[in-house]
Structure formats: C-alpha cells, structure tokens
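J.: Need the 3D shape of this:
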Amino acid sequence: MPPANLFLILDIMTWVGALLLLGVSTIMRSATLRYWGGAYLAGAIGIAGVVVGVKYWPWAAYGLGPALVLTGYWLMWMGLRQLRPGRPLVLWPVLVAACWCVVSDWRIFAHNELLRFAVFSPAGFLCMVAIAHESLRIPARVEVRWLLAGLALLHAAFYAARSLCALLFPSPDTTQLWLYITPTEAILYEFSDAFLILFAVLATRQDTLRTQAHTDHLTGLLNRRRFFELAQRVLQDRPCAVLVFDVDYFKTVNDTHGHAGGDEVLRVLGEVCRAHLRKGDLIGRVGGDEFAMLIRDDEDAARRIAARIREAFTSACQARGYVTGVTFG
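T.: Have a look, this model is predicted:
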C-alpha cells in the first residue's frame, strides 16, 4: 500500500473522530470535548492538505498541513485546561504554527522532505510534552490522566525518534520508511486518544459531582453527612480531639448586614479553617453557623489550633467591618 493511501485512511479516520467528538461535546456540553473535536477538525484539514497538496499544491502538503496539525495540538492542550475551571485562554502557541507556515516556504525546506521531518518533529515533541504535563494536572482522583499523559509521551517519543533518524540517516530510504510509519503511528494514536479524553471528561465530571455531594457549597468545608461519615472511620482507628464551635452574634450580623453579610462571614470562616487545618484533620459545617473539627492529636494540640483559628477569623472579620468571632466547646 503506498503511503498516500495510509494518509488518506488517517484523514478519513480524523474526520470521523472530529464529527464524533463535536457531536458528543454538544450532547454533554463539554468545553474540553469541543476543543478536542476542533483539534481533530484542524488535523483532518491539515492531513487533507498533505494528501491533496502532494499533487496539486505542494505548499499545502509541507506548509499549511503541518501548521494545522500544530494548531490541533494547541486546541488539545487548551481542551485539557478546561477540565480545571478558571484557566485563561492562551493564544501564543498559535504563533508556532504561523512560524512554520513562513519557515516551511524557505527553499532549503521546500525541496528536502527529510529536513522538514527533522525540524517539524521537535515542535511536535514539545506539543506532546505540554499535553502530557497538562494531563497530569487533571484532578488526582481521575486515574485515566496517567494513561492520557503516557500516550502523549509515547507520541512525543515518536517525534524524537523521527527527528533523530532524519538527522543521523539522511537518505531516500529513510524518508520512504517514515512516510509509512508516520500515518500508521498517527492512526493508533488518534484512536486511543479519542477514547481516553472521553473517559477523562466522564471521570472528571463524576469526581466533581462526588465532591459537590460531600461539600458545603458556601464554605467549601465538608457537609454534615460527609463529616460524620469520615469522623466515624477515623475514631475507629485512634482517639482524637473533637471541637465544636459556632459564630458569635451571627443573628446580629444577619440583621445588620443582611444575609449577604452573613454568607460572607461563613465563607471567611471556611477559608480560615482550611488555612489552619493540618493534613489528616477533618472539619465540616454541621448546622447553620455551627461547625465541628476532628483533630488527630491530643487536647493541647486541639486548643492551639482553636486559638489560631479564633485569632485569624476575628482579625479577618474586623478588616471587613464585621463584629464577630467564634466560640469553641
């Protein structure tokens, strides 16, 4: 089978993947899958440029096509960033694709396919390393992140091997070999990648729902049910200190500043508690303005933590114009 047919198969597969990912992104309302579908769409157009350009428009094959592939990698990277809310849009990587469009038209590249392999591969390698790094920043409980990162690193290793071979063994036979290997490896990568990103999105959503079910939405602390579930497990293993506390003059704060003021006081308390909580300790909101804390230590340690929380919370509230504090019991 000639290499052109392998690239054609790859292109058809990429178009199908793009349509499926964009369709699923619409159903699931997933920004990540929308970016990923856009990445496959850019890749499909780029590969089509390679297939058609070989005969009819050479620059589309060695300039525009690879640039669109790099754009697709940027979209994949941006899609991964959507799995962690609040990440800003980053546009500078598109400049890499634009630079390739310019550089690839230089005479030294336009007539040397092996040299283009050698120069383009490091760009692809860096893109894959960036995607692997972003994959590992997916919430830790989403285990599929390791597979997604591993697949990206394998694709990066392919780019590194292709670049090294092009530099160390410059010959027509080497070029022909990589014209067969490149589409074959890309088919395997895309097939695996599409499934893994779908699983990553589903797992991230399940993790988010699980966290929301266990968390008080106002303070960010454990809710009543989750706190008592975890506290029972901890108390079965070892003795601990338990602190119960509430907000002083909370009704007065609500009457004076309204419910928005009361909500802000509770959020501030949640932030202070999280800042002073040690690893392994538990804290939850168990009532309107009532909280409970389980300290995996003795009574003296619990008193020290309570004193730090009381001081920090009082100072934070005073800075915002609220006259209140906390009482521990």
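J.: use CA for all of it now, contacts and neighbours both
T.: OK.
J.: Surely Val244 touches Gly287?
T.: No - with contacts counted by Cα atoms under 8 Å, Val244 stays clear of Gly287, the gap being 10.8 Å.
J.: Show me which of the two is the more surrounded one.
T.: More crowded of Val244 and Gly287, by other Cα atoms under 10 Å: Val244, with 17 against 11.
J.: SS state for that one?
T.: Counting by DSSP: H, G, I helix; E, B strand; the rest coil, the backbone at Val244 sits in strand.
J.: Now it: closest residue in space, sequence neighbours ignored.
T.: Take Val244 and drop its neighbours on the chain: the residue closest to it by Cα to Cα, 6 or more residues apart in numbering is Ala292, 4.4 Å away.
J.: Confirm the one you found sits in a strand?
T.: Yes - counting by three-state DSSP, Ala292 is located in a strand.
J.: number of nearby residues for it?
T.: Neighbour tally, Ala292, other Cα under 10 Å: 22.
J.: Distance check, it against Phe245.
T.: Using Cα to Cα, to the nearest Å, Ala292 is found at 6 Å from Phe245.
J.: now Tyr159
T.: 58 Å.
J.: Specify which residue of these two has the higher count of neighbours.
T.: Counted by other Cα under 10 Å, Tyr159 and Phe245 do not tie: Tyr159 has more neighbours, with 23 against 17.
J.: Okay, helices next: where are they in the stretch 201-329 of the chain?
T.: In the stretch 201-329 of the chain, the helices defined using DSSP state H, counting those that start in this stretch lie at 224-237, 250-276, 299-319.
J.: could you dump those to a markdown table with distance to Val96 and mean neighbour count?
T.: Output for the helices of the stretch 201-329 of the chain, formatted as a markdown table (distance: least, Cα to Cα, whole Å; neighbours: other Cα atoms under 10 Å):
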| stretch | distance to Val96 | mean neighbour count |
| --- | --- | --- |
| helix 224-237 | 48 | 14 |
| helix 250-276 | 41 | 17 |
| helix 299-319 | 46 | 16 |
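J.: could I get these as a markdown table with distance to Phe199?
T.: Formatted as a markdown table, the helices of the stretch 201-329 of the chain follow (distance: least, Cα to Cα, whole Å):
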| stretch | distance to Phe199 |
| --- | --- |
| helix 224-237 | 27 |
| helix 250-276 | 31 |
| helix 299-319 | 41 |
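J.: Out of these, which gets nearest to Val102?
T.: Val102 sits nearest to helix 250-276 of all those, at 50.7 Å, using Cα to Cα.
J.: Please give the structure of this sequence too, so both can be compared:
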Amino acid sequence: MQLSDALHPAVLDLSTLSFVAVCIAVLLGLVLLISWAQDRSMHALAWWGAAYLIGGSSIALWSAPTPLMSVPPEISGTLTFLACGMIWNGVRIFHGRRIRTRVAFAGAAFWLICSLLPGFNEAGRVVVSGIIVASYTFFIARELWRERRKSLFSRTAAIVVPILHGAIFLVPVVMKVSLSAESSALWMQVFVLETVIYSVGTAFIVLLLVKDKYVQVHRTAASTDVLTGLLNRRAFLENAKTLCERRRSRGEPVAVLLFDLDHFKKINDTFGHATGDEMLRVFAATTRATMRGNDIVGRLGGEEFAAIVPADCEITEKIAERVRQGFQAAGKALGELQINATVSIGAVCAACAQADVEPMLMRADEALYAAKNSGRNQLKFSELQAADVLPAHPRPMRLTRRQRLHPREVFEFLRRLAHRASG
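T.: Prediction:
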C-alpha cells in the first residue's frame, strides 16, 4: 500500500500530465493549421487547428502555478468550451453544413453566467463543465451520424470515440457527488490522461476523415461528367452492367432509356455554345428532379444521355414521359432567350433482365431514331431480338429436408464404395 501511494504521484502527477496535454494540443493544432495552409479549401482544418490551440491555452492557464500566473478559473473554462464549440462547428463545415455561431459560443456563455452566480463552488464547476463538454461531444457524434457517405470503418470510429469521451466526461459529475475529495483528485488525474488520449485519437480521426473525403472527391471526379455532374460514359456503363446483373439474378425487369436533345446543333449555331452547354446542364437537372434515386443516369457524349431503370415497361414509360415533359417546360426559355428545346427518347425493356447493357443500348438507339423520324419530342419503344437474349441459366434446385442426405448416410456410402474398390 505504501509503495502504491508512493508511485501514484510519479505515475499520475497532475502538473506533468497537464504539461504533456498542452504540448500535444499545441503540436496537433499546428499540424492541422499547416494542413489547412496546404489546402485552403478545407476550412474545417482551420477551425480544428484553432480549437486545439485554444484548448491547449486553456489547459496551460488552468494548470499554471499561482505565483507564476494567477488567472481566474472562469477564463480557462471559457476557452475550453469555446474550443469544444469550434470543433463541433468544424465538423459541420466539413460536411457542408452552415456555421452555427450562437451554438458554438453557447457553452462558453453558459459557463460565464454560472460563474457569476453566488455559491458557484468547485463541485458546481465540475458538474457544469462535465455537462457542457459531454453535450458538445454528443453533438459531434450526431453530426457524424448524419453523414452516410464515408466508409464504414471511418464512420464507426468517428461516432464511437466522441460518444465514449462524452460518457467519460459525465463520470466526474457522479464521482464528485459520491466520492471523497481524495478519490475525486485521483479521478481528476485519470481525467486529464484520458483527455490527452482523446485529443490524439481525435486528431487521427480528423486526418482519416480528410483522407476519406479526398478519396471520395477523386473517385467522383474520375466518374463524373464535368459539364453536367452526371456519370460519364465509362462510369455509367459500369454501374448499368452491375445493376443489370443484379436484376437478372433476381429475375426482375430492367429498362434502358436513351435521350437525345432535339435540334441541338441549331441551338449551338443560333445562340452560341455557352447556351448549348447551359441547356445540357438544364437537362441534367431535369433528370435529377424527375427520375428516381435508384435510376442510373449518365452522359454518353455530346447531347446524348442514357439511363437504366430498374422497373417494368409501364413504370419506365411514366418516368420517360416525366423527363420529356419536364425538359420541354424547363428548356422553353433561358433567361430572355426563347429556346424551345425538347428531347427525343428511345426505350427498351427486358422482362427478366435477360440481355446485357450493350444490346439494350443498341435497341434503344433504334427506338430513338424512330422517335426522331416521327417528329421528335416523343418516346418510342423497341423490342429485344432473339440474338440479344442471353441463354437462361437454370436456378439450382433446393432440396427439401427429407431429400437431403444425412452425413452418416454419406459416410456409409463412401465406406461401401471403398470396400468394393479394395475387394
């Protein structure tokens, strides 16, 4: 017991832990700010880096020796909660959400108001500070939970860590009430150590999130048509093939739509290529507004677009008509210019997705030319030919429980077979 008591100050010395926490917070803050300086478009890094520096300053003021620096505890607490609010706002900025300055400063303001109340003692400070920090960490976890575009690993780690940290911050509230002063002091040392570990872990998670976003941006850039924001030809064909195979394995219908803007060359020659590009963007926006979330749309090139629809012919016809009518209304005028742009559509359906994407695109192209020759601004369907249909693969027969062989029967059969071979 005496050895343990002698080791406690050496292992969990509060001033030493505070010094380490300050150094780590400042170092991580500088790393994040340097990362932001290399890419000024990532504004969240600036918020996080500044928050770490402010947090390190608050720890330094809180743990500074009294003869050296005498600062009211309200100041260090205010800086701590300001840093928490900035980290939360940084998460919102990172995911493209608007800044909420009032909520970011609410914790610091609430702390200052409580500090002005008479009778706000040490126990009250522990309770209020624990609640404020835990609230911000839970808010951070909620913002991360709303983001569904990250990989499963980074999303899970990013949510679990702040929730765990928030729960640990609430522990001193209970322990301050239920434990003695000596036990509370020991817990405060553990609390500072956990804060150091959390700060380092959070910085790694931040860098992981940034890396994940860069990968997503590059992946999207490689598969996206720059002008319209839709999938480019290669990405569309890859996604369409995957969807077609999935529908075929389930025996479900699929359809292909081919779009071609009517008189597009005339629009370019009459109004200029800038207007033509804008009409392509208008059509892309129309498809996003009128088609379903599970429909795959892409730009094949020029004024030609394609879509693969996981639906039967009846639903496909309704979707195609929505697109046609929507673009007829949206392409009527562009500013003060009367364009009267329309689109012709060719379609083909496969009842059980029994054809690949390439032959379906060929038949949809035939239907598209039929729509063009029939006066444009209309929908035409084509049918698959016998050569387009893939050979049917019989599904594996499922045996009933009585039809299945028991392992003992299999073993007995093999034993008899071996006996005959040896005899």
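J.: how about Val94 of the first structure, what's its partner in the second structure?
T.: Taking TM-score structural alignment, the alignment pairs Val94 of the first structure with Phe105 from the second structure.
J.: Quick one: the helices in the stretch 51-200 of the first structure, in order.
T.: Per DSSP H, counting those that start in this stretch, the stretch 51-200 of the first structure carries helices over the ranges 58-59, 65-81, 94-103, 107-110, 113-135, 144-168, 172-214.
J.: Need the winner for burial among these.
T.: Neighbour counts (mean count of other Cα atoms under 10 Å) averaged over each of these peak at helix 65-81, with a mean of 25.
J.: what about that one, how far off from the second structure?
T.: Once fitted to the second structure, helix 65-81 of the first structure is off its aligned match by 1.5 Å on average (mean Cα distance after the TM-score superposition for the first structure).
J.: what helices or strands is that helix leaning on?
T.: Using 3 or more Cα pairs under 8 Å, 6 or more residues apart in numbering; DSSP states H and E as the contact test, the elements touching helix 65-81 of the first structure are helix 31-56, helix 94-103, helix 113-135.
J.: Any idea how many residues pack against Leu22 of the first structure?
T.: Residues lying near Leu22 of the first structure (other Cα under 10 Å) number 23.
J.: Map Leu164 of the first structure onto the second structure.
T.: Leu164 of the first structure maps onto Val174 of the second structure when the alignment is built from TM-score structural alignment.
J.: again, but for Val286 of the first structure
T.: Aligned partner of Val286 of the first structure by TM-score structural alignment: Leu300.
J.: can you check Ala312 of the first structure too?
T.: Residue correspondence to the second structure (TM-score structural alignment): Ala312 of the first structure is matched to Gly326.
J.: how much space is there between the closest residue to that match other than its chain neighbours and Phe327 of the second structure?
T.: Nearest residue to Gly326 of the second structure in three dimensions, chain neighbours excluded: Thr286, at 6.3 Å (Cα to Cα, 6+ apart). As judged by Cα to Cα, Thr286 of the second structure and Phe327 of the second structure stand 6 Å apart.
J.: Can you mark which positions in stretch 20-37 of the first structure are buried?
T.: By neighbour count on 16 or more other Cα atoms under 10 Å, the buried set for stretch 20-37 of the first structure is 20-22, 24-25, 30-37.
J.: Could you verify my assumption that the match of Val286 of the first structure touches Ala235?
T.: No - using Cα under 8 Å, Leu300 of the second structure is not in contact with Ala235, being 9.9 Å away.
J.: can you tell me which residues contact the nearest residue to Val127 of the second structure once chain neighbours are set aside?
T.: Once flanking residues are discounted, Val127 of the second structure sits nearest to Val173: 4.8 Å by Cα to Cα, 6+ apart. Counting by Cα atoms under 8 Å, 6 or more residues apart in numbering, Val173 of the second structure makes contact with 126-127, 130-131.
J.: now do 7 Å
T.: By Cα atoms under 7 Å, 6 or more residues apart in numbering, the residues touching Val173 of the second structure are 126-127, 130.
J.: And those residues, which is closest to Asp225 of the second structure?
T.: Comparing the contacts of Val173 of the second structure against Asp225 of the second structure with Cα to Cα places Gly130 closest, at 49.1 Å.
J.: which position in the first structure aligns with the closest one?
T.: Mapped onto the first structure by TM-score structural alignment, Gly130 of the second structure lines up with Ser121.
J.: Please name the spatially closest residue to that match (chain neighbours excluded).
T.: In space, Ser121 of the first structure comes closest to Tyr159 once its chain neighbours are excluded; the distance is 4.9 Å by Cα to Cα, 6+ apart.
J.: So that neighbour is in contact with Ala123, correct?
T.: No - the criterion here is Cα atoms under 7 Å, and Tyr159 of the first structure misses it with Ala123 at 8.6 Å.
J.: Neighbours of Met362 of the second structure, how many?
T.: Per other Cα under 10 Å, the neighbour tally for Met362 of the second structure reads 19.
J.: helix/strand/coil for it?
T.: helix.
J.: how close does it sit to Ala134 of the second structure?
T.: According to Cα to Cα, Met362 of the second structure and Ala134 of the second structure sit 60 Å apart.
J.: Equivalent analysis for Val26 of the second structure, please.
T.: With Cα to Cα as the criterion, Val26 of the second structure and Ala134 of the second structure are 22 Å apart.
J.: cool, and Thr78 of the second structure?
T.: For Thr78 of the second structure, the distance to Ala134 of the second structure - Cα to Cα - is 15 Å.
J.: Thank you kindly, that will do.
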